[in-house]
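**Student:** Sequence and computational prediction follow.
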Amino acid sequence: MSKIPSKPEILDWIAENPTLTAKRDIAKAFGIKGAARIDLKRVLKELEAEGHLEKRKRSYQDPDRLPPVSVLQVTGPDKDGDLFAKPMEWQGEGVEPVVLVIPRASDPALGAGDRILARLTLVQAQDHHYEARLIRRIGANPQRVLGIFRKTTEGGRIVPIDKGSDKEWWVPGDATHGAKDGELVEAEQAGPKARMGSPRARIVERLGDPSAPKAVSLIAIHQHGIPDDFPDDVMAQADAAKPVGLKGREDLRDLPLITIDPSDARDHDDACYAHADEDPKNEGGHVVWVAIADVAAYVTPGSALDREARKRGNSTYFPDRVVPMLPDRLSGDLCSLHEGVPRACIAVRMVLDAAGNKIGHSFHRGLMRSPASLHYEEVQDAIDGAPNDRTGPLLDAVLKPIYAAYAALKAARAERQPLDLDLPERRIELDKDGTVKSVNFKDRLDAHRLIEEFMVLANVAAA
């Protein structure tokens, strides 16, 4: 393609290729060479001036992107019955995006004005920009119960599996969700008490045979008393949280702090970046940045969130689900360093000499924006000579420098000869029904060791 692309074509390319946004990447994508690059530069400048793009060093990004987990307000169904919503935290300068809510059979009925926490997917459609899947309705925190469904002529009843619960729940005929007698079900309270004081419930998920694979983790959660729902005051505080701004923080958004996690990670807790030290007194040295989500910006001492987190102590992980320490609004959204969105962070800048010894550090309360959320295997593949579309643009400027810093740290570690426990980790793979398909040893890559070494170094600096 030799002609200059239109502005919509450029914006579509950037939206579809968030890691290929340098001017040379855009020129290559549209086959623009020679003097035509001057015209492309002019169009990019116009888009920047119009607020459609913002320049971050040598690349362009669309500032009008919503976080992958967002708070939405339902605007109501259209004439065809499709349910739409608008973002509650829109910070862009362009047209406010339209979100189509894709309901599941187990979702509660939503109406105009409802506020929801939803997981978003960017799409290219004529009448909407994102598709949303409900995580939960905000402001509605009904009590939930896990139990065995017993069918009756008027609907049914639920016998809780909790050993300490002796009350049964009544399910009206129109709220059974098609559950069969003897099935394990999850239900939520759906109104005031009725029928001799029994709480009324609505079944939201059928889990089938109580001995089935998918039921095991839920039963374990309830049998061991692991708290899997949050009190109303905790949910209210989490729902009221808003993204923090730049006030009182250093602007670290130009630092390419990338996150590297397992391929199935739901959230991103830490990010890193490294570069050669430019100080002539530290020839061959490195500067390593490690940033973590600033949870303290939202969980204040003595608050309901703080008390609940202290009671839980940690998140609890199962092969098919996780019971978080903090509500989704924080753990999966505001306190997760998602790609392309500003996030509050605490960062430490550490200076290494050529031998990998830490010779200085400083802490920074900042606002960062990660250019990429990568997983271990694709990072290692890139270093081993097989980059993909996501890692290729980052290879020379970001990935190689962090591996160079890791090489120095590894040399210093070999010199110290500390206790080295490189224990194999097992990975449980489930099929779509929740049955264990395999239990395999995870590959131990330099990408894993790099992150571990950076985190140890950050903890040494904190200590």
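**Tutor:** Structure's in. What do you need? Numbers count the residues shown, from 1 in each chain.

**Student:** C-alpha from now on. contacts and neighbour counts both.
**Tutor:** Fine.

**Student:** neighbours around Gly245, how many?
**Tutor:** A total of 13 residues lie near Gly245 under the criterion other Cα atoms under 10 Å.

**Student:** ugh, wrong one, I meant Ala36
**Tutor:** A count of nearby residues for Ala36, using other Cα under 10 Å, gives 14.

**Student:** Leu146 now?
**Tutor:** Quick note: Leu146 (other Cα under 10 Å) scores 22 neighbours.

**Student:** That one touches Val185, doesn't it?
**Tutor:** Yes. Look at Leu146 against Val185 with Cα atoms under 8 Å: they come within range, at 5.9 Å.

**Student:** Arg444: what secondary structure?
**Tutor:** At Arg444 the chain is in coil, as set by DSSP: H, G, I helix; E, B strand; the rest coil.

**Student:** and here's the other structure:
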Amino acid sequence: MIALPSKDQIRQWIAENPGLTSKRDIAKAFGLKGDARNELRRLLQEIEAEDGGKPATRRFHPKGELPPVALLRVLKPDVSGDLFAEPMEEGVDKDAGRILIIPQKGNPALAEGDRILGRLHRVDAEDHVWEARLIRRLGSNPLKVLGVFRKGSEGGRIVPIDKGQDKEWRVRAEDDLDARDGELVEGEAIANRRMGLPQAKITERLGDPSGPRAVSLIAIHQHGIPDQFPDAAMAEADAPRPLTLENRTDLRDLPFVTIDPADARDRDDAVLAMADDTPGNPGGHIIWVAIADVAYYVRPGGALDREARRRGNSTYFPDRVVPMLPDILSGDLCSLHENVDRPCLAVRMQINAQGHKIGQEFHRGLMRSRASLEYGQVQAAVEGRPDDKTAPLVESVLRPIYAAYEALLRAREVRQPLNLDLPERQIKLSDEGKVLSVDFKDRLDAHKLIEECMVLANVAAAEELQRLKQPLLYRVHEEPNPDRLEALREVAESSGFTLAKGQVLKTAHLNRLLAAAEGTDYAELLNLSTLRSMAQAYYDPRNFGHFGLALQNYAHFTSPIRRYSDLIVHRALIRGGRWGDDGLSDFDIEMLTDTAKLISDSERRSMMAERDTIDRYLAAYLSDRVGASFTGRVAGVQRFGLFIKLDETGADGLVPIREVGREFFHFDADAQTLTGADTGLIIGIGARVTVRLREAVPVTGGLILELLEIDAKALPAKRGPRGKAPRRAAARADTREKAKKRVVRRRK
């Protein structure tokens, strides 16, 4: 008979394996089968009761509190050499305060990236809230270093390409993997027994960092984005299921069209609209949205499914895409190309004259797109400039879609989703990968009508699955954090606008603020500040609503080629509609919470990789203009300097504090300002500036700027005796004295 684990052993497993805490995972870890699994369920229920009613596999703690024992990740040492840590467990408040690791005699040396099990207790200290004592180290997770190798007489150094990293890594000759000087390499931190630079060994050579199209490769590698499909996944993709009409509605007679960007890499949505002739709905419309049936080819639990879940989403760069699915699916079988039969999930939605949805009906179907169109092409056609392709479609297909869009706009005006105006940058490259231009994309009605149709279809999917009582992943966007909202209110007031207090915040209140600033010098500032005040959207099986869209029920349904969340929603619809054996599996349902966390994290990973890539391309584009002057706005204020967003390209650069002015500046974190100690000059977010480009580093994406003017006025030149800022030295001395007191207190 298999021995059951104790409750403490189960708790320890959950603490040490935060990503593997389902009943299935625990049973597998302890080798439990048959009746033993039923006993495990009983133990988990008892643990849940003992732990205050929280599920054993989803342990949460009050905001601002941490558990007495927690899984921690070691952070890099601070300037005093102290090690801090952050919690890794799901459900633990990541903002509960800094955690200082207290070393004890006999403890192993810890390094950045190590995972440890620590015992926590709250303290009343100036720079940390919690202290952790090591229970044990759980295994090494070496820090990865991506950089340019500089060869030396006894090995060399790795110069990191991350603009947030300023330290280099020493590489011994026996650890350099024969890398050449100037080559892009990946390294791994190793134990350092000498004083001086930290030590690393090279684990992979990646070639010339300045080579054509190396920029996106750097981001792919740096952020760990999977870009090679396993053989098993490719074998599945190369052997697709034959397409039949079984369990499908034949929609091939409906004149669907796809409308996408000119450089679209996949086509996963098609639209169609017509006037509603139903009695009792005067002025109403029927809108069809058909979405590629990816679930038909990517079956639950298969190699393709496992890889798609691991990737979470496609990642888009100016020169390439790292797809969630192999190209034979994303670019062909699952792409709704014109004049070919394609499997789809389609929704027929009925709206009234005011644009409100009053009915919906889902189908698993077979469709055939009449035409693959581009946004600009469609816009030109309805404005009276059709081409040979669009001319036959203007009256029968395109104008009915625009008529339905006008109704949807009326409903949008009532609903008042957040109406941010933030132009999207478009980087155009030559065939060799060199930046030719940086433009801002046009926002046409053709773009907006597709967006409105997709939003409506996403709402319909969420509501249909609620009606069918099927589990799903919601797209969640919670209300802004009160602290961030207060920061936005201060920015608005300093700009001469008002965001009222003492009321339940609605997007309509933010829209009134943005509308008041429209056309003024503060429009861009307030749009950026509003965006920064927003919470980050994520996926969750629980429905917390979508604040930004002002919608209570919202799920992602319209892009299963590039988002795993949408594939889950498709499978839920297939299961609810009983349209085949490839719907949401029991395992999918059991893993929904883990899947939501995984794909939310992978989405953020892709966003960071895409942002870093654009930063590097912009730095390369501007590298020939070092010494030139640019106008921009202060987009961020920190103790170490100012972040400036340049008007011409939208690029972000840093003015180091030493370049801000010839005096000491006091940093106010709450007001996000720097105040000159001698002149009283206050620099805050949104200030108009002129800067000089001092340095542009394409390999890191870093721009270093020199501040020349604020609000069209030269910087004041207040200086102390002998040309020194009189208060800077005193301020530095005060900082050193505080650091000494902090060290003394910790040693007690």
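**Tutor:** Okay, I see it. Everything numeric in this text was worked out from a predicted model, so none of it was measured.

**Student:** what residues are up against the closest residue to Val435 of the second structure other than its chain neighbours?
**Tutor:** In space, Val435 of the second structure comes closest to Leu429 once its chain neighbours are excluded; the distance is 4.5 Å by Cα to Cα, 6 or more residues apart in numbering. Leu429 of the second structure makes contacts with 318-319, 435-437, as judged by Cα atoms under 8 Å, 6 or more residues apart in numbering.

**Student:** Distance of Leu429 of the second structure relative to Gly376 of the second structure?
**Tutor:** 20 Å (Cα to Cα, to the nearest Å).

**Student:** what's the counterpart of Glu339 of the first structure in the second structure?
**Tutor:** In the superposition onto the second structure, Glu339 of the first structure corresponds to Glu338 when matched by TM-score structural alignment.

**Student:** for that match, what are its contacts?
**Tutor:** 257, 368-372.

**Student:** quick one: which of those sit in strands?
**Tutor:** The subset of the contacts of Glu338 of the second structure located in strands under the criterion DSSP state E comprises 257, 368, 371-372.

**Student:** Which of those residues sits closest to Ala508 of the second structure?
**Tutor:** For those, the minimum distance to Ala508 of the second structure (Cα to Cα) is 33.7 Å, reached by Val257.

**Student:** which one of the ones in strands among the contacts of Glu338 of the second structure is nearest Asp35 of the second structure?
**Tutor:** For Asp35 of the second structure, the nearest member of those is Arg368. The distance, counting by Cα to Cα, is 51.7 Å.

**Student:** All the strands of the stretch 251-400 of the second structure, residue numbers only.
**Tutor:** According to DSSP state E, counting those that start in this stretch, the stretch 251-400 of the second structure carries its strands in the segments 257-260, 269-275, 285-292, 315-316, 321-322, 341-351, 357-368, 371-374.

**Student:** got it, and the stretch 501-650 of the second structure?
**Tutor:** Secondary structure of the stretch 501-650 of the second structure by DSSP E, counting those that start in this stretch: the strands cover 538-540, 629-638, 641-646.

**Student:** Same list (those strands) but as TSV, adding distance to Gly156 of the second structure.
**Tutor:** Output for the strands of the stretch 501-650 of the second structure, formatted as TSV (distance: least, Cα to Cα, whole Å):
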stretch	distance to Gly156 of the second structure
strand 538-540	42
strand 629-638	34
strand 641-646	32
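
**Student:** Let's have those in TSV, adding mean neighbour count.
**Tutor:** Listed next are these as TSV, based on neighbours: other Cα atoms under 10 Å:
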stretch	mean neighbour count
strand 538-540	22
strand 629-638	20
strand 641-646	22
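
**Student:** What sits closest to the aligned residue in the second structure for Thr391 of the first structure if chain neighbours are left out?
**Tutor:** Matched to the second structure by TM-score structural alignment, Thr391 of the first structure sits across from Thr390. Spatial nearest neighbour of Thr390 of the second structure, chain neighbours left out: Ala381 (6.4 Å); criterion: Cα to Cα, 6+ apart.

**Student:** these two touch, right, the match of Thr391 of the first structure and Ala380?
**Tutor:** No. The criterion here is Cα under 8 Å, and Thr390 of the second structure misses it with Ala380 at 9.3 Å.

**Student:** the more surrounded of these two?
**Tutor:** Looking at Thr390 of the second structure and Ala380 with other Cα under 10 Å, you find the greater number of neighbours at Thr390, namely 20 against 14.

**Student:** Quick check, Ile148 of the first structure in contact with Pro160.
**Tutor:** Yes. The pair Ile148 of the first structure and Pro160 passes the contact test of Cα under 8 Å, sitting 6.5 Å apart.

**Student:** More neighbours: the two, which one.
**Tutor:** Ile148 (24 against 21).

**Student:** Just list the residues touching the residue nearest to the more buried one when sequence neighbours are not counted, thanks.
**Tutor:** Leaving aside its sequence neighbours, Ile148 of the first structure sits nearest to Leu184 (Cα to Cα, 6+ apart; 4.6 Å). When contacts are counted by Cα under 8 Å, 6+ apart, Leu184 of the first structure is found next to 146-149, 206-210, 215.

**Student:** again, only using 6 Å
**Tutor:** Leu184 of the first structure makes contact with 147-148, 207-208, 210, according to Cα atoms under 6 Å, 6 or more residues apart in numbering.

**Student:** How about Val435 of the second structure?
**Tutor:** The neighbours of Val435 of the second structure, taking Cα under 6 Å, 6+ apart as the test, are 428-429, 621.

**Student:** how about the residues you listed in JSON lines, adding distance to Lys28 of the second structure?
**Tutor:** Below are the contacts of Val435 of the second structure laid out as JSON lines (distance: Cα to Cα, whole Å):
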{"residue": "Lys428", "distance to Lys28 of the second structure": "51"}
{"residue": "Leu429", "distance to Lys28 of the second structure": "50"}
{"residue": "Tyr621", "distance to Lys28 of the second structure": "53"}
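
**Student:** So which bit of the first structure is the strand or helix carrying Arg37 of the second structure matched to?
**Tutor:** With elements taken from DSSP states H and E, the one containing Arg37 of the second structure is helix 35-50. Alignment of helix 35-50 of the second structure against the first structure: no match, by TM-score structural alignment.

**Student:** That helix: how far from the chain's middle?
**Tutor:** On the basis of Cα atoms, centre = their mean, to the nearest Å, helix 35-50 of the second structure is displaced by 36 Å from the centre of the chain it belongs to.

**Student:** Right, I'll call it a day here.
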